[in-house]
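[1] no sequence on hand, only this structure:
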């Protein structure tokens, strides 16, 4: 596969995972400073790594969220929390992932991710249900 084909494949995968709105916004904001970087992201991250057959996208989403949580990369984490539903990740899986990460990435990082996930849920209209305090 040549670079142009890899870019095209990457753009397709990137759009399927992150959504057309996000990708279109990135493309609309291309300029002579960021164009090479955006091309690299589409070719390498999405056209090469996310396109590999070794892991399903569902698993890739969970791994990506765990790593971003551990590294404290909030902007990317928010983006992937929003996008993971395109790959079949459920709210319950996210809850368990964040809880599990608290053991290895720390409570503050997981607490921040939990709040961020709740904000994303609210934005997507899938806010968690209230529970009784009893």
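    Alright, I've got the coordinates. Just so you know, these numbers come straight off a predicted model, no measurement behind them.
[2] please count neighbours and contacts with C-alpha atoms only from this point.
    Noted.
[3] what's the neighbour count on residue 20?
    If you count neighbours by other CA atoms under 10 Å, residue 20 ends up with 14.
[4] that one and residue 42, how far apart?
    Distance, residue 20 to residue 42, by CA to CA, to the nearest Å: 14 Å.
[5] residue 105 now?
    According to CA to CA, residue 105 stands 28 Å off from residue 42.
[6] those two - which one has more neighbours?
    Legend: neighbour count by other CA under 10 Å for residue 105 and residue 42, higher for residue 42 (24 against 18).
[7] next one for the comparison:
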């Protein structure tokens, strides 16, 4: 059973790599994601695009959910993945859209 008061990073790797959790929680989500120069919506679109482009589907799962919470619609996220198929590669887009379908239908 996981402690819901812990961050996802702490739940996944806290005992194994505490420094990486510290950087993830404190720097990435505590500082970078909180900067005012980009909205959370825009940061999510950039992040989802980067994860699709790099084929990082494991992290994409959580960031698609975060993107929806940050105001991106299902249609916008699907369109971004379709657009990226021509820049990131068809297999990466197909993997991403399959994952997105799973998340959006849940």
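    Perfect, I can see it now. Quick caveat, the model's predicted, so the values are computed rather than measured.
[8] fetch the TM-score of the aligned pair.
    The TM-score (TM-score structural alignment, normalised by the length of structure 2) is 0.85; 102 aligned residues with a CA RMSD of 1.8 Å.
[9] now do the helices in structure 2.
    Ranges of helices in structure 2, per DSSP state H, are 8-13, 18-22, 40-54, 57-69, 74-88, 90-105.
[10] structure 1: matching residues for the third one?
    Residues 57-71 of structure 1 are where helix 40-54 of structure 2 aligns, taking TM-score structural alignment as the criterion.
[11] what about the matching stretch, how far off from structure 2?
    Aligned to structure 2 and superposed, stretch 57-71 of structure 1 gives a mean residue distance of 0.5 Å (mean CA distance after the TM-score superposition for structure 1).
[12] next up, the contacts around the spatially most central residue of structure 2.
    Nearest to the mean C-alpha position of structure 2, counting by CA atoms, centre = their mean, stands residue 63 at 2.0 Å. Counting by CA atoms under 8 Å, 6 or more residues apart in numbering, residue 63 of structure 2 makes contact with 44, 47, 48.
[13] aligned counterpart of it in structure 1, please.
    Using TM-score structural alignment, residue 63 of structure 2 sits opposite residue 80 in structure 1.
[14] which one of the helices of structure 2 is the most hemmed in?
    Greatest average neighbour count among those goes to helix 40-54 (a mean of 19), per mean count of other CA atoms under 10 Å.
[15] now that one against helix 57-69, angle please.
    Comparing the axes of helix 40-54 of structure 2 and helix 57-69 via axes from the mean of the first three to the mean of the last three CA atoms, to 10 degrees yields an angle of 160 degrees.
[16] and helix 40-54 of structure 2, how far out from the chain's middle?
    Helix 40-54 of structure 2 has its C-alpha centroid displaced from the chain centroid by 7 Å (CA atoms, centre = their mean, to the nearest Å).
[17] tell me the angle that helix makes with helix 90-105.
    Using the same axes, to 10 degrees: helix 40-54 of structure 2 against helix 90-105 is 140 degrees.
[18] packing partners for helix 40-54 of structure 2?
    Other elements packing on helix 40-54 of structure 2 under the criterion 3 or more CA pairs under 8 Å, 6 or more residues apart in numbering; DSSP states H and E are helix 57-69, helix 74-88, helix 90-105.
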